[in-house]
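*Asks:* model this:
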Amino acid sequence: MKIYTKTGDEGQTSLIYGRRVAKDDLRVEVYGTVDEANSILGVVHAQMVPYAHQLHDLQKILLRIQRDLFDVGRDLATPEDKDDQPHVTAEHVALLERVIDRLEGELAPLHQFILPGGHIAASELHHARTVVRRAERMCVTLLREQAANHEIRKYVNRLSDLLFVMARVVNARLAIAEPTVDFSAPAQDVE
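*Replies:* Now for the predicted structure:
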């Protein structure tokens, strides 16, 4: 099978079940953004390999999320009149909540704003978080304009929370200080 089909050369793509839509259709934009986040998570997973003894459980979580993001994309790529069995369910959301609760138990309470940074994997988790937030905003618009699985909006909302917590856990486990912002202190000169 060839990787190119030439069917998209005119600016259209197919949803599941063959319905053709423009490549900039909101539905396509949302699942493309989810795919972008999934790619970043692949980079994060690779960055964790040298620290597998400390981050193995996080790597397993990332692989599960990556698989689940394919289900998010599948639900988004399924036209509303064909969506009789959504793949993303309330259980997916509940699983993210359980993982967040477990990982938060490792962390000191927040007293300042966290800047994206620290270890490269933590930084990329923050990057993925911002892409997921963009997907969430797009999902809100999509659900206002078209019928789609409402659990997706909840899932991406929790996922962004989980990615924030995971970034903090990476820095904590690797003993890297989190960059923070203290708005009560004057800004530092860089000269």
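
*Asks:* hey, let's count contacts and neighbours off CA atoms from now on
*Replies:* Noted.

*Asks:* Give me the neighbour count for residue 85.
*Replies:* Using other C-alpha atoms under 10 Å, residue 85 is surrounded by 9 other residues.

*Asks:* How about the one 5 residues further on?
*Replies:* Applying the criterion other C-alpha under 10 Å, we find 12 residues in the vicinity of residue 90.

*Asks:* now the closest residue to it other than its chain neighbours: how far from residue 94?
*Replies:* With C-alpha to C-alpha, 6 or more residues apart in numbering as the measure, residue 151 is the residue that lies nearest to residue 90, at 6.3 Å, once sequence neighbours are left out. According to C-alpha to C-alpha, to the nearest Å, residue 151 stands 11 Å off from residue 94.

*Asks:* One more sequence to fold, the one below, so I can look at both together:
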Amino acid sequence: MSIITGRGDDGKTDLLFGRRTDKTGRRVEALGAVDELNSALGLARASGLEEGLEELVDEVQEKLVGLMGQLACLPEDAATYDEKGYAKVVEADVGWLEQQAGIYEDRGVRFKGWARPGAEHSVARAGLDLARSVARRAERRVWELHEQEGPLPQPVLLFFNRLSDLLWILARVDAEKLKH
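*Replies:* From the prediction side, this is the model:
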């Protein structure tokens, strides 16, 4: 089966459970921002993250895949999504992000004045900053979807705020203290 199907040639795209929507819609904008975030995290990951951070980023990316599934599901199909047992972001995932932020923050965050991405001379850390800024955009798109098209689960709404804070910390924490 080819990836090229032509199904999107009419300006529509597929959601879960056979639903179609406009490519310019808020839901697709939110999905696109999360996809970009996942790609930015992949770039940071492939750029030589310090010991331990690659596993952390991998776990975040795994959670983002579940979250994208939630966003690709219209509210009227939420019960079917749950019945199928698909992955999703829950309160415990938000708590996990807070816990990780605390662990790394306790290892020593270094910065003076405004943070300047790339100042650490590390492509991986600059990648974390890029991912942080994309996480903020994803957060705005998800909140816009929530406000304009109906409620999204609270953990989905909070996830990006916590994630962007964690990514900011990871880009600033003393590299030597990451190894402990």
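
*Asks:* What's the TM-score once they're superposed?
*Replies:* Overlay of the two chains. TM-score (TM-score structural alignment, normalised by the length of the second structure): 0.87; 168 aligned residues with a C-alpha RMSD of 1.7 Å.

*Asks:* coming back round to it: so for residue 151 and residue 94 of the first structure, which sits in the more crowded spot?
*Replies:* Set residue 151 of the first structure next to residue 94 and count neighbours by other C-alpha under 10 Å: residue 151 wins out with 19 against 14.

*Asks:* Please tell me how far that one sits from residue 53 of the first structure.
*Replies:* As judged by C-alpha to C-alpha, residue 151 of the first structure and residue 53 of the first structure stand 34 Å apart.

*Asks:* a strand runs through residue 5 of the first structure, doesn't it?
*Replies:* No. Looking at residue 5 of the first structure with DSSP: H, G, I helix; E, B strand; the rest coil, it is coil, so not inside a strand.

*Asks:* Which residue in the second structure occupies the aligned position of it?
*Replies:* Structural correspondence for residue 5 of the first structure with respect to the second structure (TM-score structural alignment): residue 5.

*Asks:* now residue 134 of the first structure
*Replies:* Counting by TM-score structural alignment, residue 134 of the first structure corresponds to residue 137 in the second structure.

*Asks:* quick one: its match is in a strand?
*Replies:* No. When classified by three-state DSSP, residue 137 of the second structure is found to be helix rather than part of a strand.

*Asks:* which helices and strands sit right next to whichever helix or strand residue 124 of the first structure is part of?
*Replies:* If you go by DSSP states H and E, residue 124 of the first structure is part of helix 120-145. With contacts taken as 3 or more C-alpha pairs under 8 Å, 6 or more residues apart in numbering; DSSP states H and E, helix 120-145 of the first structure sits against helix 26-48, helix 151-173.

*Asks:* Neighbours of the aligned partner of residue 29 of the second structure in the first structure, how many?
*Replies:* The criterion is TM-score structural alignment: under it, residue 29 of the second structure has residue 29 as its aligned partner in the first structure. Around residue 29 of the first structure there are 18 other residues, counting by other C-alpha under 10 Å.
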